[in-house]
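here is a sequence with its predicted model. Questions after.
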Amino acid sequence: MRVVIAEDNALLREGLVLLLTSAGHEVPGVAVSGPEIVPLLCEHRPDVAILDVRMPPTFRGEGLQAGLEARRLIPGLPILVLSQYVEETYAAELLGGGASGVGYLLKDRVGRVDEFLSALERVAAGGTALDPEVVAELLARRRDDPLESLTPREREVLQLMAEGRDNATIASMLVVTERAISKHIGNVFTKLGLPPSDSGHRRVLAVLAYLRQDGDASAARR
């Protein structure tokens, strides 16, 4: 797998390169500032890009904006965004339009090597990878909404779905049967007013799109 990295922190950047090459992946290019990102991605057209949200020169979202621009020039380019903190606006913008092949992880997640590599491979394959803390923040910020009607177990399932977990993995993590998980997922979609779907990342993106839409409406009311 060919991976382009955009990260201004030298220690993290070199750590990512070492981690990826040690795992058998290729890193054909790295960017250390926002203006370098789009030309680098267009030149190498990698299988997936790892982008820091805030990059020089202004540290105001250059990485994400460059990623969005690159996806316009290279449709379907998988992007995994790294951020120091949970930034809801950036997460919503990245997930806008029901795009596939996207991820948003906190930088601390890189230290959990197996989880990080799994998330990267999932994004490269067209799936979704959302940091559990990002998902929890999105869920916590919703008010007067259908989530209040979910049972505690259904909320657990929803969160794991949003992280990109499949039914078998969710069942294993919650120590229940896949049939039970399918039932919980059906209940979640019904209560959220979303049509059931068996299509991996599409069902995740549908849930996230619903969360994002409500968040945008709440912001407009404020």
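Received the coordinates, thanks.

only C-alpha atoms from now on, for both contacts and neighbour counts.
OK.

now do the SS call for the spatially most central residue of the chain.
Nearest residue to the geometric centre of the chain (C-alpha atoms, centre = their mean): Gly103, 2.3 Å. The three-state assignment at Gly103 reads strand, by DSSP: H, G, I helix; E, B strand; the rest coil.

against Arg221, how distant is it?
28 Å (C-alpha to C-alpha, to the nearest Å).

now swap in Met173 and tell me
Using C-alpha to C-alpha, Met173 is found at 38 Å from Arg221.

okay, the two: which has more neighbours?
Taking neighbours as other C-alpha atoms under 10 Å, Met173 and Arg221 compare with Met173 leading, 12 against 7.

next, the contact list for the closest residue to His201 other than its chain neighbours, please.
In space, and not counting its chain neighbours, His201 is closest to Gly127: 5.1 Å by C-alpha to C-alpha, 6 or more residues apart in numbering. Residues near Gly127 by C-alpha atoms under 8 Å, 6 or more residues apart in numbering: Ser100, Gly101, Val102, Gly164, Gly200, His201.

got another one to weigh against that:
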Amino acid sequence: MRVVIAEDAVLLREGLAGLLERFGHTVAASVGDADALVAAVAEHRPDAVVTDVRMPPNFTDEGLRAALALRRSHPAPAVLVLSQYVEQTYAAELLESGDSAGVGYLLKDRIGDVREFVDALDRVAASGTVVDPEVVRQLLRRRRDPLARLTPREQQVLGLIAEGRANASIARELVVTEAAVAKHIAGIFTKLDLPPESDGHRRVLAVLAYLQG
């Protein structure tokens, strides 16, 4: 199996490469950021990708967003996310993309045996799905709590809406443009399942969801 590894911590990246080669796999490339991951997959067309979530330059969700972009490519590689974090905003979307090629999401500190990791990658490469139970628990909590779907910035914007702030005031508070505020608010409405036909009341309904949360 040909694998591309994306991990910003160089010791872990090289350790993963050595481990996979020891089990008979070929590491076509090992890279340290999301852009390099996308480029490596385009160049090498691997069978599987192992990627972290948080990578340069912002260390937020670059790796996971790159994985989603790769899942939309043709052919889509199998993807195994290996991270310390459950990035809920995109994790569910990634796991729901597992119909054509395998997908998995494992937490680094919950892997107790190297064979467990290699077996998980083999199952993902064979079009299977492997998900850490803790990832499942966090995603289920997210579905029960609509506010958990929001990014930290969207939660911040919603909090300011709850204070009665207009878009211009929110923009000044966060030192962003009003267009950026409007984009965040549109995201809030979408993630809280507030339909456009309730446009006159969506800010109120969003605030109610915030207060209930």
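Structure received. These numbers were taken from a predicted model, which means no experiment stands behind them.

overlay them and tell me the TM-score.
Overlay of the two chains. TM-score (TM-score structural alignment, normalised by the length of the second structure): 0.63; 151 aligned residues with a C-alpha RMSD of 2.4 Å.

re earlier: confirm for me that the residue nearest to the centre of the first structure is in contact with Glu121.
No: at 10.4 Å, Gly103 of the first structure does not count as touching Glu121 under the criterion of C-alpha atoms under 8 Å.

and Ala17 of the second structure, how many neighbours?
When neighbours are counted by other C-alpha under 10 Å, Ala17 of the second structure registers 20.

host element of it?
In this structure, Ala17 of the second structure sits in helix 10-22 according to DSSP states H and E.

helix/strand/coil for Ile170 of the second structure?
With three-state DSSP as the basis, Ile170 of the second structure sits in helix.

name the nearest residue to it, sequence neighbours excluded.
Nearest one to Ile170 of the second structure, counting by C-alpha to C-alpha, 6+ apart, is Leu160 at 6.5 Å.

any idea how far Ala10 of the first structure lies from Gly215 of the first structure?
Taking C-alpha to C-alpha, one finds Ala10 of the first structure at 35 Å from Gly215 of the first structure.

same thing with Arg122 of the first structure?
Separation of Arg122 of the first structure from Gly215 of the first structure (C-alpha to C-alpha) stands at 26 Å.

could you do Val123 of the first structure as well?
24 Å.

what's the answer for Gly96 of the first structure, then?
12 Å.

do the same with Val134 of the first structure
14 Å.

about what we covered before: measure the residue nearest to the centre of the first structure to Arg54 of the first structure for me?
Per C-alpha to C-alpha, Gly103 of the first structure is found 16 Å from Arg54 of the first structure.

and what of Cys42 of the first structure?
20 Å.

of these two, give the one with the bigger neighbour count.
Arg54 (23 against 13).

buried residues in stretch 71-86 of the second structure?
Arg71, Ala76, Pro77, Ala78, Val79, Leu80, Val81, Leu82, Ser83, Tyr85, Val86 (16 or more other C-alpha atoms under 10 Å).

what lies in contact with it?
45-54, 64, 67, 70, 97, 100-109, 121, 124-125, 127, 135, 138.

buried ones from those, can you make that a ChimeraX selection?
Entered in ChimeraX, the line below selects the buried ones among these, by 16+ other C-alpha under 10 Å:
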select :45,46,47,48,49,50,51,52,53,54,64,67,70,101,102,103,104,105,106,107,121,124,125,127,135
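
quick one, longest helix in the first structure?
Looking across the first structure with DSSP state H, the single longest helix is helix 200-221.

distance between it and the chain's centre?
Chain-centre distance of helix 200-221 of the first structure: 13 Å, with C-alpha atoms, centre = their mean, to the nearest Å.

which strands or helices does it pack on?
Applying 3 or more C-alpha pairs under 8 Å, 6 or more residues apart in numbering; DSSP states H and E, we find helix 200-221 of the first structure packed against strand 128-130, helix 152-162.

next, the buried residues of the helix or strand just after the helix holding Ala17 of the second structure.
Going down the chain from helix 10-22 of the second structure, the next helix or strand is strand 26-31, by DSSP H and E. Buried residues in strand 26-31 of the second structure, defined by neighbour count with 16+ other C-alpha under 10 Å: Thr26, Val27, Ala28, Ala29, Ser30, Val31.
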